[in-house]
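1. Below: sequence and its predicted model.
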Amino acid sequence: MSIGDICAVASALFWSIAVILMRVSGLKVPPLPLTFFKIWVAVLLLMGTLLWERSPWVLDLTGQDYLRLVVSAVLGITLADTMIASALNRLGASLQALADCVYSPVIAFVGLVMFGEYLSAWEMMGGALVVSGVFVGATRTVEIKKPNDLWAGILLAAGAHIIMAIGVLMVRDLF
């Protein structure tokens, strides 16, 4: 097994653990304070990693590049993560995991809109199957007692993925 395979499996495992922890903490902590707590944990871990690796604290980027990084972080880490936490409170962990499947098709769509990048017919059919599967799975649930929570959660999750995609793609050429 290569290091890439190990990292891919570890990433999925840690994401699953994070979603479960967010769900449990979301029962007691509202989405915005939870997001700010996660941001501070991430900043502390990043600072520790930079110290450990003896990496530079300031990168050789222009002011405009730093502005793009800040806007990307505000969109992806603050706004989108708060929306994900709110969706998770409405949908639960299993439906949220299903809603997360739209991330790849959303990245492809935002790439088309922002950069004119086209997909092949097979790739578009795959994305359509993923999105339709999410909607079929979402409508066949008994976990959600109020239909408004289901659709609000789906819209929050989809909106979060669109915002995340914009945040990711706006800085993709910086590194």
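-> In hand now; what should we look at?
2. C-alpha from now on. contacts and neighbour counts both.
-> Noted.
3. Could you check stretch 158-171 and say which residues are buried?
-> Buried residues in stretch 158-171, counted by 16 or more other Cα atoms under 10 Å: 158-168, 170-171.
4. Pipe those into JSON lines and attach distance to residue 65 and secondary structure per row.
-> Shown next, in JSON lines, are the buried residues of stretch 158-171 (distance: Cα to Cα, whole Å; DSSP: H, G, I helix; E, B strand; the rest coil):
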{"residue": "158", "distance to residue 65": "27", "secondary structure": "helix"}
{"residue": "159", "distance to residue 65": "25", "secondary structure": "helix"}
{"residue": "160", "distance to residue 65": "23", "secondary structure": "helix"}
{"residue": "161", "distance to residue 65": "23", "secondary structure": "helix"}
{"residue": "162", "distance to residue 65": "21", "secondary structure": "helix"}
{"residue": "163", "distance to residue 65": "19", "secondary structure": "helix"}
{"residue": "164", "distance to residue 65": "18", "secondary structure": "helix"}
{"residue": "165", "distance to residue 65": "18", "secondary structure": "helix"}
{"residue": "166", "distance to residue 65": "15", "secondary structure": "helix"}
{"residue": "167", "distance to residue 65": "13", "secondary structure": "helix"}
{"residue": "168", "distance to residue 65": "13", "secondary structure": "helix"}
{"residue": "170", "distance to residue 65": "10", "secondary structure": "coil"}
{"residue": "171", "distance to residue 65": "8", "secondary structure": "coil"}
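5. Let me know the closest of the residues you listed to residue 137.
-> Nearest to residue 137 among the buried residues of stretch 158-171: residue 158, at 14.7 Å, using Cα to Cα.
6. looking at it, the closest one is touching residue 101, isn't it?
-> No. Using Cα atoms under 8 Å, residue 158 is not in contact with residue 101, being 9.8 Å away.
7. put this beside the first:
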Amino acid sequence: MVGEISALIAAGIWSASAIIYDKILVTVKISGTLVSFYRGLVSLPFFAVSLLIFDPHLPQLSSLHWFYLVISAILGITIGDTAYFLSLQDVGVRKALLLQTLTPLFGAFFAWVFLKESLTVYGLIGIALTLLGVVWVITERTTAGRSPHLLRGSLWGILSCAAQGLGAMFIRDVLENSDLNSLWSSSLRMVLGTVILAFWLGYKGNFTLSALSFPQWQAITGAAFGGSFVGLWLHQTAFQFAPVGIAATLLSTSPLFAVGISVYLREKVTWRSLGGVVIALVGIGLLLIR
């Protein structure tokens, strides 16, 4: 049960972190790109301390694996995470998290295209159900939540899932064919992705560290510690102690936690929204059946 509990706690932490980031985006009115950079910046010391304590020796990587690592960082962190924050800014927590359930779908698609991994009948049904659940919620007309730019936010969410799914292809090759472990890979990807994002913000003239107040920096730090650091450890623990399919499915339950938090905050949650989340999660479960 250790793996299953770890997966559920990670999903809950990611939902809470998303709500914190959402409140900052609404309050400060800054770009999701800048929030993505801030998240990466404040999470780096946590990774650095962990490496110094648990694994201070940098693994030896070939030039090709370094190239794959950089590509994975650009896709997963610079593009994928930033697109997620832009989606969060446009459509709010519940819909942004629900869109993230498409990531396993893109992972399966890219594995089918590039690695020639076959899709089972369950997988095809799972893809259909996941898409149905997401579309069912995204197209709901309701005053609950924030969706001023629904199409744009949905496209950002889809781009995020596609980039993360493709980036996972590259990092998986490195993890399977080198001495790089999950802690080092996560740390290096966060460093590379954040540095590249900083150069992009500098190029666009949006690089600044003064957009947030001290309490807001505290909130960002707490969300980064929980979502990017503790969530990572729980993510790895889930896959270590639970079957892959069960762990991946439970890790995808963040939208359910977001609905629960919304109920706690006395926000309106419709049956259609809840039903769409459940349908999408059932689809993910089928997609992971081998």
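-> Sure, I can see it. Nothing here was measured: the structure is a model prediction, and the numbers come from that model.
8. hey, what's in contact with both of residue 158 and residue 101 of the first structure?
-> Common contacts of residue 158 of the first structure and residue 101 (Cα atoms under 8 Å, 6 or more residues apart in numbering): none found.
9. distance from the helix or strand hosting residue 127 of the second structure to the first structure after superposition?
-> Per DSSP states H and E, residue 127 of the second structure falls inside helix 121-138. With mean Cα distance after the TM-score superposition for the first structure, helix 121-138 of the second structure departs from the first structure by a mean of 1.0 Å once superposed.
10. can you list contacts of that helix?
-> With Cα under 8 Å, 6+ apart, helix 121-138 of the second structure has contacts from 95, 98-99, 101-102, 105, 150, 154, 272-273, 275-289.
11. Next step: the residues you listed restricted to helices.
-> The helices, defined by DSSP state H, take in 95, 98-99, 105, 150, 154, 272-273, 275-287 from those.
12. are any of those residues buried, and which?
-> Buried members of those, scored by 16+ other Cα under 10 Å, are 95, 98-99, 105, 150, 154, 273, 276-287.
13. ok, the counterpart of residue 13 of the first structure in the second structure to residue 97 of the second structure distance?
-> Using TM-score structural alignment, the partner of residue 13 of the first structure in the second structure is residue 12. Distance, residue 12 of the second structure to residue 97 of the second structure, by Cα to Cα, to the nearest Å: 12 Å.
14. So for the two, which residues contact both of them?
-> Between them, residue 12 of the second structure and residue 97 share these contacting residues under Cα under 8 Å, 6+ apart: 254, 258.
15. which residues in the second structure form helices?
-> Assigned by DSSP H, the helices in the second structure fall at 2-28, 32-54, 63-73, 82-91, 93-100, 103-114, 121-138, 150-176, 182-204, 214-224, 231-241, 244-251, 254-264, 271-287.
16. For the nearest residue in space to residue 65 of the first structure that is not next to it in sequence, give its distance to residue 106 of the first structure.
-> Using Cα to Cα, 6 or more residues apart in numbering and skipping residues adjacent in sequence, the residue nearest residue 65 of the first structure is residue 174, 7.3 Å away. Remark: distance between residue 174 of the first structure and residue 106 of the first structure (Cα to Cα) = 21 Å.
17. got it, and residue 100 of the first structure?
-> Plainly put, residue 100 of the first structure is 10 Å away from residue 106 of the first structure if you go by Cα to Cα.
18. what's the answer for residue 143 of the first structure, then?
-> Look at residue 143 of the first structure and residue 106 of the first structure: by Cα to Cα, they are 25 Å apart.
19. can you check residue 64 of the first structure too?
-> For residue 64 of the first structure relative to residue 106 of the first structure (Cα to Cα), the value is 26 Å.
20. for residue 51 of the first structure, same thing?
-> Distance from residue 51 of the first structure to residue 106 of the first structure, by Cα to Cα: 35 Å.
21. residues contacting the spatially closest residue to residue 96 of the first structure that is not a sequence neighbour?
-> Distances taken as Cα to Cα, 6+ apart place residue 88 nearest to residue 96 of the first structure, at 5.7 Å, with adjacent residues excluded. By Cα under 8 Å, 6+ apart, the contact list for residue 88 of the first structure reads 22-23, 26, 96, 153.
22. cool, and residue 153 of the second structure?
-> Contact partners of residue 153 of the second structure, counting by Cα under 8 Å, 6+ apart, are 86-91, 96, 147.
23. ok, now residue 118 of the first structure?
-> Residue 118 of the first structure makes contact with residue 112, according to Cα under 8 Å, 6+ apart.
24. counterpart of it in the second structure?
-> Match for residue 118 of the first structure (TM-score structural alignment): residue 118.
25. What sits closest to residue 84 of the first structure if chain neighbours are left out?
-> Spatially, and ignoring its direct neighbours in sequence, residue 84 of the first structure is nearest to residue 157 (5.6 Å; Cα to Cα, 6+ apart).
26. Compare residue 51 and residue 106 of the first structure (neighbour count), which wins?
-> residue 106 (21 against 12; other Cα atoms under 10 Å).
27. and stretch 76-83 of the second structure, how far from the chain's centre?
-> 9 Å (Cα atoms, centre = their mean, to the nearest Å).
28. First-to-last residue distance for that stretch?
-> 10 Å.
29. Tell me the counterpart of residue 278 of the second structure in the first structure.
-> Counting by TM-score structural alignment, residue 278 of the second structure has no partner.
30. Now for residue 278 of the second structure: which residues touch it?
-> By Cα under 8 Å, 6+ apart, the neighbours of residue 278 of the second structure are 133, 256.
31. do residue 26 of the first structure as well
-> 34, 85, 88-89.
32. for residue 76 of the first structure, same thing?
-> Residue 76 of the first structure touches 163-165, 167-168, counting by Cα under 8 Å, 6+ apart.
33. Closest one of those residues to residue 8 of the first structure?
-> Distance to residue 8 of the first structure, by Cα to Cα, is smallest for residue 168 among the contacts of residue 76 of the first structure, at 18.8 Å.
34. how deep is the residue nearest to that closest one when sequence neighbours are not counted tucked in, by neighbour count?
-> Leaving aside its sequence neighbours, residue 168 of the first structure sits nearest to residue 72 (Cα to Cα, 6+ apart; 6.7 Å). Counted with other Cα under 10 Å, residues neighbouring residue 72 of the first structure total 21.
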